[in-house]
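S.K.: Provided below for reference: sequence and predicted model.
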Amino acid sequence: MTPPDNTTVLLLRLAGPLQSWGDRSTFNRRETRPEPTKSGVVGLLAAAAGRSRTAALDDLAGLSLGIRVDQPGTILRDYHTVSDYRGQPLPSAAVNAKGLQKLTSPAKHTHITQRFYLQDAIFLAALEGPTELITSLEHAIRHPAFPLALGRRSCVPTQPLTLGQRTGPLQNALRAEPWQASTPVRKRWGRHNDNATHVDLPATLDDPEGNDVLDDVPLSFAPTNRTFTTRRTRHTYLAAPTGLTPDPLRPPNNGGHDPFALLGW
């Protein structure tokens, strides 16, 4: 489908040592999805633009989102214990008639919590919407009002975060942008794919007719009224330029043993 003439695509490179994109987290166990959620990306944009937690999100949540997985990373589990420094029993989830939390019974002095992260992951996010809004968001990303994070406050993004604006449909922008994986990952892939100019990368795209439903569209980030709704998506693969220069001096491997692979050649 051809987008209206007054729309533009903003490309964001979401990369950092740690990322965490939860959508079903509880106090004792905070999960992460294998790729960025729409609520996480909208939260990043809202922070950059200096919006309060109670500000309206209609324009940001209405942007079309596409996520390309350039480097999936691996799962990291962070083990925590929580206790009261005064030595008092911890409160439970139950409340009394006055709305105050009850203490655990029998008394419990330590909670075990587990938090999950993606480490060494890199994603390419594309946001499509009105040109004026996209331009203002790009400026906000370059000059953020609040600190930016990759899903959780402790997950700081690396640079560059914004790759600029693109014209044309969102899917075309994701397909045309060179592979953003780290240099060692791309070179290692290149050793086993002689002189290949493109790599197939998984992607998730907003699609009203998609066959997957995600409950991650934020309606409000207000601390006392965090609410979300659903969106439909579809999954596909996009052939993106590798950014690797073919080596004319290297003979094709043809699927056989490469004696120079361990030497990094």
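M.R.: Here it is on my side, so go on.
S.K.: from here on, contacts and neighbour counts on C-alpha atoms
M.R.: Will do.
S.K.: how about the strands in the stretch 51-200 of the chain?
M.R.: With DSSP state E, counting those that start in this stretch as the criterion, the stretch 51-200 of the chain has strands at 64-71, 74-82, 91-95, 101-103, 111-130, 162-166, 198-206.
S.K.: how about these in CSV, adding distance to L174 and mean neighbour count?
M.R.: Output for those, formatted as CSV (distance: least, Cα to Cα, whole Å; neighbours: other Cα atoms under 10 Å):
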stretch, distance to L174, mean neighbour count
strand 64-71, 7, 24
strand 74-82, 23, 13
strand 91-95, 44, 13
strand 101-103, 48, 15
strand 111-130, 7, 21
strand 162-166, 10, 17
strand 198-206, 9, 19
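S.K.: as CSV, those strands with distance to L10 would be great.
M.R.: Below are those laid out as CSV (distance: least, Cα to Cα, whole Å):
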stretch, distance to L10
strand 64-71, 10
strand 74-82, 27
strand 91-95, 42
strand 101-103, 45
strand 111-130, 5
strand 162-166, 5
strand 198-206, 14
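S.K.: can you tell which of those strands is closest to L219?
M.R.: strand 64-71 (15.3 Å; Cα to Cα).
S.K.: quick check: angle from that closest one to strand 198-206?
M.R.: 140 degrees (axes from the mean of the first three to the mean of the last three Cα atoms, to 10 degrees).
S.K.: got the angle for strand 64-71 vs strand 111-130?
M.R.: Using the same axes, to 10 degrees: strand 64-71 against strand 111-130 is 120 degrees.
S.K.: A94: what's it in contact with?
M.R.: By Cα atoms under 8 Å, 6 or more residues apart in numbering, the contact list for A94 reads Q101, K102.
S.K.: coming back round to it: between the strands of the stretch 51-200 of the chain, which one is nearest to T183?
M.R.: Among these, strand 64-71 sits nearest to T183 (Cα to Cα), with 11.0 Å.
S.K.: return the list of helices and strands in contact with the closest one.
M.R.: strand 111-130, helix 170-176, strand 198-206 (3 or more Cα pairs under 8 Å, 6 or more residues apart in numbering; DSSP states H and E).
S.K.: would you confirm that D70 contacts L124?
M.R.: Yes. Between D70 and L124 a contact is recorded at 6.8 Å, counting by Cα atoms under 8 Å.
S.K.: contacts only, for T135.
M.R.: Counted by Cα under 8 Å, 6+ apart, T135 has contacts Q165.
S.K.: what ranges do the helices span in this protein?
M.R.: 38-48, 58-61, 131-142, 170-176, 183-191 (DSSP state H).
S.K.: which of those helices is buried the deepest?
M.R.: Ranked by mean neighbour count, the helices of the chain are led by helix 38-48 with a mean of 23 (mean count of other Cα atoms under 10 Å).
S.K.: structure B:
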Amino acid sequence: MPPLSFSASPSAASSPPSLASFSRDAVVSALRDAGCVFAEDEARLLLAAAGTPDELAALVARRVTGLPLELVLGWAEFSGLRIVVEPGVFVPRRRTEFLVEQALAHAPDASVVVDLCCGSGAVGAALAAALGPLELHSADIDPAAVRCARRNVAAFGGRAHTGDLFEALPGSLRGRVGILAANVPYVPSDEVELLPAEARDHEPRVALDGGPDGLDVLRRVAAEAPRWLAPGGCLLVETSERQAPTALEAFTRSGLSARLIVSEELFAHVVVGVEPAGTQAGLRAGD
């Protein structure tokens, strides 16, 4: 693709160049030629992010080579927040806002929240923003994700931990968690290569690949969750329509009262499992 060029306004010849001197249409055209479906919206965001024409040209050049818009900007909008995202970290999806909504609906008084497989920490940050002061822990196996999450949860007093699922968490959380949000990877291994290039080429495979049927990590989370949930606490996991029946079975097998909730608008499927009151004492005795 030839270098991005802009058309100066007639008054630009007698004054230093500014962003106002450059054509928004040129940005939109470059993005559209690169296949960006929402070129107009992206152009608006890139123009707002750039401080100089050179910065604008650099941002557009990065986008047209295929870098996800969120990584070009350095942030993603999620549940009304600007979530910092960095190269090599999973970018939060808009459909996952539905998981946040369901967590708030099922445990509006939660005082302890865990964001497992946290990626950028977006889910935990959104829950903390909505619920107010609480104890927030985010965890991921990927150190790059944890570094990014730490930046996003700091404003809410949250802590970010590195490790494999529950192994990353302080043992003092056992039996105390009101909301356990786990945005686990759920793409079957042989379908990862079919994902859009923005995910396939720029996000870590560990955040996408859920094993042969996509549910390996979900099963592990469901099996261990009752030991960490407070009585009446809930586990919430995003999955696909095809995988939902098997996911529900995994929740039920672990002793959780499970149901599937669907957003047709966002094409989002969230399995919610509630820890029955009175179960925890038996679990702790058997640990």
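M.R.: That came through, no problem. If you're wondering where the values come from, they're calculated on a predicted model, not measured in any experiment.
S.K.: so after superposing, what's the score?
M.R.: Put the two chains on top of each other and the TM-score (TM-score structural alignment, normalised by the length of structure 1) is 0.26; 110 aligned residues with a Cα RMSD of 5.9 Å.
S.K.: next, format the helices of structure 1 as a markdown table and append distance to T7 of structure 1.
M.R.: A markdown table is the format used below for those (distance: least, Cα to Cα, whole Å):
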| stretch | distance to T7 of structure 1 |
| --- | --- |
| helix 38-48 | 17 |
| helix 58-61 | 13 |
| helix 131-142 | 5 |
| helix 170-176 | 10 |
| helix 183-191 | 32 |
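S.K.: tell me which of those lies nearest to G164 of structure 1.
M.R.: helix 131-142 (7.1 Å).
S.K.: between that closest one and strand 162-166, how big is the angle?
M.R.: Using the same axes, to 10 degrees: helix 131-142 of structure 1 against strand 162-166 is 170 degrees.
S.K.: could you give the angle of helix 131-142 of structure 1 to helix 38-48?
M.R.: If you take the same axes, to 10 degrees, helix 131-142 of structure 1 sits at 80 degrees to helix 38-48.
S.K.: on that earlier part again, which one of the helices of structure 1 lies closest to L205 of structure 1?
M.R.: Using Cα to Cα, those put helix 170-176 closest to L205 of structure 1, at 7.8 Å.
S.K.: which strands and helices lie in contact with the closest one?
M.R.: Under the contact definition 3+ Cα pairs under 8 Å, 6+ apart, helix 170-176 of structure 1 sits against strand 64-71, strand 111-130, strand 227-241.
S.K.: which residues touch that helix?
M.R.: 9, 66, 68, 124, 126-128, 166-167, 205, 238-241.
S.K.: what about 6 Å?
M.R.: Around helix 170-176 of structure 1, the neighbours that count as contacts under Cα atoms under 6 Å, 6 or more residues apart in numbering are L238, A240.
S.K.: quick one: closest of the helices and strands packed on helix 170-176 of structure 1 to P218 of structure 1.
M.R.: strand 227-241 (4.4 Å).
S.K.: buried residues in that closest one?
M.R.: R231, T233, R234, H235, L238, A239, A240, P241 (16 or more other Cα atoms under 10 Å).
S.K.: returning to that earlier point: would TSV of the helices and strands packed on strand 64-71 of structure 1 with distance to T162 of structure 1 be doable?
M.R.: Listed next are these as TSV, based on distance: least, Cα to Cα, whole Å:
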stretch	distance to T162 of structure 1
strand 111-130	9
helix 170-176	14
strand 198-206	18
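S.K.: with Q119 of structure 1 as the reference, name the closest of the helices of structure 1.
M.R.: Short answer: helix 183-191, nearest of the helices of structure 1 by Cα to Cα, at 14.1 Å.
S.K.: what helix or strand is the residue nearest to T239 of structure 2 when sequence neighbours are not counted on?
M.R.: Once flanking residues are discounted, T239 of structure 2 sits nearest to H269: 5.6 Å by Cα to Cα, 6 or more residues apart in numbering. For H269 of structure 2, the host element (DSSP states H and E) is strand 268-274.
S.K.: quick one, which of the helices and strands packed on strand 64-71 of structure 1 is nearest to D58 of structure 1?
M.R.: Between those, strand 111-130 lies closest to D58 of structure 1; by Cα to Cα that is 12.1 Å.
S.K.: which residues in the stretch 151-287 of structure 2 form strands?
M.R.: Going by DSSP E, counting those that start in this stretch, the stretch 151-287 of structure 2 shows strands at 159-162, 177-182, 229-239, 257-263, 268-274.
S.K.: can I get those in TSV including mean neighbour count?
M.R.: As requested, these are exported to TSV (neighbours: other Cα atoms under 10 Å):
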stretch	mean neighbour count
strand 159-162	22
strand 177-182	26
strand 229-239	25
strand 257-263	17
strand 268-274	24
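S.K.: distance to G286 of structure 2 for those strands - can I get that in JSON lines?
M.R.: Listed next are the strands of the stretch 151-287 of structure 2 as JSON lines, based on distance: least, Cα to Cα, whole Å:
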{"stretch": "strand 159-162", "distance to G286 of structure 2": "26"}
{"stretch": "strand 177-182", "distance to G286 of structure 2": "19"}
{"stretch": "strand 229-239", "distance to G286 of structure 2": "15"}
{"stretch": "strand 257-263", "distance to G286 of structure 2": "20"}
{"stretch": "strand 268-274", "distance to G286 of structure 2": "20"}
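S.K.: P245 of structure 2 is nearest to which of those?
M.R.: Of all the strands of the stretch 151-287 of structure 2, it is strand 257-263 that lies closest to P245 of structure 2, at 8.6 Å by Cα to Cα.
S.K.: helices or strands up against the closest one?
M.R.: Under the contact criterion of 3 or more Cα pairs under 6 Å, 6 or more residues apart in numbering; DSSP states H and E, strand 257-263 of structure 2 touches strand 268-274.
S.K.: other SSEs contacting the strand it packs on?
M.R.: Contacts defined by 3+ Cα pairs under 6 Å, 6+ apart place strand 268-274 of structure 2 against strand 229-239, strand 257-263.
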